[in-house]
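Trainee: Can you look at this prediction? I've put the sequence above it.
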Amino acid sequence: MTISIIIPTYNNAANIGLLVQDLLAERSPHICDLIVVDGGSTDQTLTIAQSMGARALQSPIKGRSAQMNYGAALAQGDIFLFLHPEIRIHPTYAREIMLAIKEQHDMGCFRFKYKTNRIFPRLGAFLSRFSALYSNAGRQTLFIKRPVFEQLNGYNGETKIMEDFELLRRGKQYFKFIVLPTAVIASTKKYDAKNYLRVQAANIIVLCLYRMGYSQEKIIAMYKRIVHVK
C-alpha cells in the first residue's frame, strides 16, 4: 500500500519548506506523492514547495475543505495523509502509519506537542494522546484509507470551520480510529499572538455552537469576536 501526502496551504512560505524536508528525509518507499494544494497565497509558498520536491497545485476554490478534497482527487495513494503546513513531523511517520493500517485501523492521527514551557499549551498537547476530537490533533495530522475517505464523501465542502472535527465525527461512527503515540511538533503562532486561555475558550464555544447546529457564519463570527480577529 502507498501513501499520498496532502497539505493545504495559504501564505505558509515560512514553514512549508521545513515540512517537505521532514517528509522526504527518509525517502520511504510507501510515499507515492506529496501534494501541496494552495488557496491563493501571495507569498512564495508554492515556489518553495515545488523547489523542495513537492507537487505544487493551485486549488480552484480557497478553503481547507476544498483544497484537501482537490488534492485527494488527484492523489494516487491507497492512504491519504492530510497535514497542517506549520507542523514538524518525525522521520518514522510512514512506517507508523503502515503499521496502524496493518493492525486494521481505518483512520487516525498523531498526537502533538508544542516547543514551549507554558503550562496550558503543554496541557493541550497532553490531552492529544487521548482524543483527536477535542484536542485539535485531527487538525494537525489525519491519515485515512482512500476507500474510507471516499465512502465518507471526503471533507464537507460547505464547512469553513471545524472541517476536521466534522469528518472525524462522521468517520469514528463507522470506522476504526487510532491516535498514534509519536508526537508531531505543532506551531504556537496562534497562541503567541493571542492569549492561550482566550483561544481555548473560543475553541470550546465554537465546538458547543457547532454541536447545537449554529450556522457556519455565526460560528466564525463568534470565534473572531472572542479572539479579537477583524
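Mentor: Thanks, I have the structure now.
Trainee: can we go C-alpha only for contacts and neighbour counts from here?
Mentor: Noted.
Trainee: where's Leu168 relative to Leu142, distance?
Mentor: Separation of Leu168 from Leu142 (C-alpha to C-alpha, to the nearest Å): 9 Å.
Trainee: ok, longest helix in this structure?
Mentor: Of all the segments of type helix in the chain, defined by DSSP state H, the longest one is helix 196-211.
Trainee: what helices or strands is that one leaning on?
Mentor: helix 119-127, helix 216-227 (3 or more C-alpha pairs under 8 Å, 6 or more residues apart in numbering; DSSP states H and E).
Trainee: In TSV: the ones you listed, plus mean neighbour count.
Mentor: Compiled in TSV, the helices and strands packed on helix 196-211 are given as follows (neighbours: other C-alpha atoms under 10 Å):
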stretch	mean neighbour count
helix 119-127	16
helix 216-227	16
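Trainee: Could I get these in TSV, plus columns for distance to Phe80?
Mentor: Output for the helices and strands packed on helix 196-211, formatted as TSV (distance: least, C-alpha to C-alpha, whole Å):
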stretch	distance to Phe80
helix 119-127	24
helix 216-227	26
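Trainee: nearest to Glu103, of the ones you listed?
Mentor: helix 119-127 (23.6 Å; C-alpha to C-alpha).
Trainee: Second structure follows, compare the two:
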Amino acid sequence: MNSNKPRLSIIIPVLNEEEHLFTLLQHLYQHMSFPLQAEILVVDGGSVDNSKLEFDRYKGLHPEFRVEWIQSQTTGRAAQMNTGARWAKGEIFYFLHADSFPPVGFDALILEQIAKGNRAGCFRMQFNSSHWWLRLAGWFTRFNWKICRGGDQSQFISRELFESIGGFDESYRIFEDNMLIAALYERGEFTVIQKTLTTSCRRYEKTGIWRLQYHFWMIYLKHRRGAGPDHLYAYYQKHLAK
C-alpha cells in the first residue's frame, strides 16, 4: 500500500449493501485518475447481510489500494458519515451512497474544483431508468438550485468547511444530506460539476415512483413548515420504511 497521505477521502455509509458494494469499489478505482491519492472508508451501520464479505473479497484482490471497513458505534447515516470523517486522513471528503456511481475521472474533477476555490459541491445525476419523470428529475440536477439537490448526487467538501459547519446533524435520521446542503447554500459554498453520476432507481422500483415522490415532497414540505427531525423520521417510518 502507498504510505503517502491521501488527498481525497471517499466516505461510503452502508447498511446491507452486499448487492452493490463490490461493484461500487471496482467502479471507483477503475474511474479514478489518481487512485493512489485516495482512500475509501466504508462505514457500516449494522449490516446483517454479506456486505463485509464483499468488502473483504475486494480488498483481498486489491491490497495496493487504501480501503478500510469501519464499524460505526452509532446507527444512522449521519452518524456513519461523521464517523468516516473522523477517521479520514484526506483534506477533502467525498460522501457517496453505495448505489451511486460517479463519472470517469471524478477525483480529478473534484480536485480541480477545490483548486479553483470551490470548497463544496456535487455532480449532476441521472437514474438508471428510462422513465420520463426520473429522466426529468435528473435533468434538473444540472442547475445550481438548492431545491434540485439531494444526497444521491454525492457531496464533496473540504475538511475545513465540513468541520466549521459541524458535520452532519445526527439528530436527523433522515434528511441529513439536505441539512448539510442547506448550510452550504446559506454560506454560498456550493458548485455543481457538469459531469453525470448514475444512481440506482431501486427505491422507486420498490415503492412506486409516484408514491415515493409524494412522500419525499411531504417530508420536504413538513421540514419547510418547521417539523423537527423526530417528526420527519416518524413520518418516514410510517410511510416508507417497509
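Mentor: Great, that's in hand. Note that the structure is predicted; figures quoted are calculated from it, not measured.
Trainee: I'd like the TM-score for the two structures, please.
Mentor: Between these two chains, after superposing, the TM-score reads 0.92 (TM-score structural alignment, normalised by the length of structure 1); 229 aligned residues with a C-alpha RMSD of 1.8 Å.
Trainee: Now do the helices for structure 2: every range, in order, please.
Mentor: 21-31, 51-61, 77-87, 106-115, 132-140, 159-165, 176-186, 202-207, 209-224, 229-239.
Trainee: what comes up buried for the longest one?
Mentor: Judged by neighbour count using 16 or more other C-alpha atoms under 10 Å, the buried positions of helix 209-224 of structure 2 are 209, 212, 219-220.
Trainee: out of these, what pair is the most spread apart?
Mentor: Ile209 and Tyr220 (16.5 Å).
Trainee: Going by length in residues, pull out the top strand of structure 1.
Mentor: The longest strand of structure 1 (DSSP state E) is strand 177-186.
Trainee: can you tell me the mean distance of it from structure 2 after alignment?
Mentor: Compared with structure 2 after the fit, strand 177-186 of structure 1 shows a mean deviation of 0.9 Å (mean C-alpha distance after the TM-score superposition for structure 1).
Trainee: Figure out which of the helices of structure 2 is closest to Tyr94 of structure 2.
Mentor: helix 106-115 (8.7 Å).
Trainee: residue range for that closest one in structure 1?
Mentor: Following TM-score structural alignment, the aligned partner range for helix 106-115 of structure 2 in structure 1 is 93-102.
Trainee: go on, stretch 133-141 of structure 2?
Mentor: With TM-score structural alignment as the criterion, stretch 133-141 of structure 2 aligns to 120-128.
Trainee: With stretch 213-223 of structure 2 instead?
Mentor: Counting by TM-score structural alignment, stretch 213-223 of structure 2 sits on residues 200-210 of structure 1.
Trainee: now do stretch 41-58 of structure 2
Mentor: The aligned range for stretch 41-58 of structure 2 is 35-52, by TM-score structural alignment.
Trainee: got a list of contacts for the matching stretch?
Mentor: 4-14, 16-17, 20-21, 54-64, 67-68, 70-71, 75 (C-alpha atoms under 8 Å, 6 or more residues apart in numbering).
Trainee: Try it again at 7 Å.
Mentor: Residues outside stretch 35-52 of structure 1 that contact it (C-alpha atoms under 7 Å, 6 or more residues apart in numbering): 5-13, 16-17, 20-21, 54-59, 61-63, 67, 71.
Trainee: Please list only the buried members of the residues you listed.
Mentor: Buried among the contacts of stretch 35-52 of structure 1 by 16+ other C-alpha under 10 Å: 5-13, 16-17, 20-21, 54, 56-59, 62-63, 67, 71.
Trainee: Which of these fall within strands?
Mentor: Short answer: those in strands (DSSP E) are 5-9, 56-58.
Trainee: Just give me the match in structure 2 for Pro8 of structure 1.
Mentor: Checking TM-score structural alignment: Pro8 of structure 1 goes with Pro13.
Trainee: which residues touch its match?
Mentor: Per C-alpha under 7 Å, 6+ apart, neighbours of Pro13 of structure 2: 42-44, 77, 80-81, 97.
Trainee: Next, format these as JSON lines and append distance to Arg173 of structure 2.
Mentor: Listed next are these as JSON lines, based on distance: C-alpha to C-alpha, whole Å:
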{"residue": "Val42", "distance to Arg173 of structure 2": "19"}
{"residue": "Val43", "distance to Arg173 of structure 2": "16"}
{"residue": "Asp44", "distance to Arg173 of structure 2": "15"}
{"residue": "Arg77", "distance to Arg173 of structure 2": "7"}
{"residue": "Gln80", "distance to Arg173 of structure 2": "11"}
{"residue": "Met81", "distance to Arg173 of structure 2": "12"}
{"residue": "His97", "distance to Arg173 of structure 2": "15"}
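Trainee: Quick one: buried ones out of those residues?
Mentor: Buried among these (16+ other C-alpha under 10 Å): 42-44, 77, 80-81, 97.
Trainee: Nearest to Asn128 of structure 2, out of those: which one, please.
Mentor: For those, the nearest to Asn128 of structure 2 is His97 (14.6 Å; C-alpha to C-alpha).
Trainee: Can you give me the separation between that closest one and Asp44 of structure 2?
Mentor: From His97 of structure 2 to Asp44 of structure 2 the distance is 12 Å (C-alpha to C-alpha).
Trainee: cool, Thr74 of structure 2 as well?
Mentor: 10 Å.
Trainee: Kindly report the same for Ala234 of structure 2.
Mentor: 23 Å.
Trainee: among the helices of structure 2, which is nearest Ala38 of structure 2?
Mentor: Per C-alpha to C-alpha, nearest to Ala38 of structure 2 of those: helix 106-115, 8.2 Å.
Trainee: average offset between the closest one and structure 1?
Mentor: Helix 106-115 of structure 2 sits 0.8 Å off on average (mean C-alpha distance after the TM-score superposition for structure 1).
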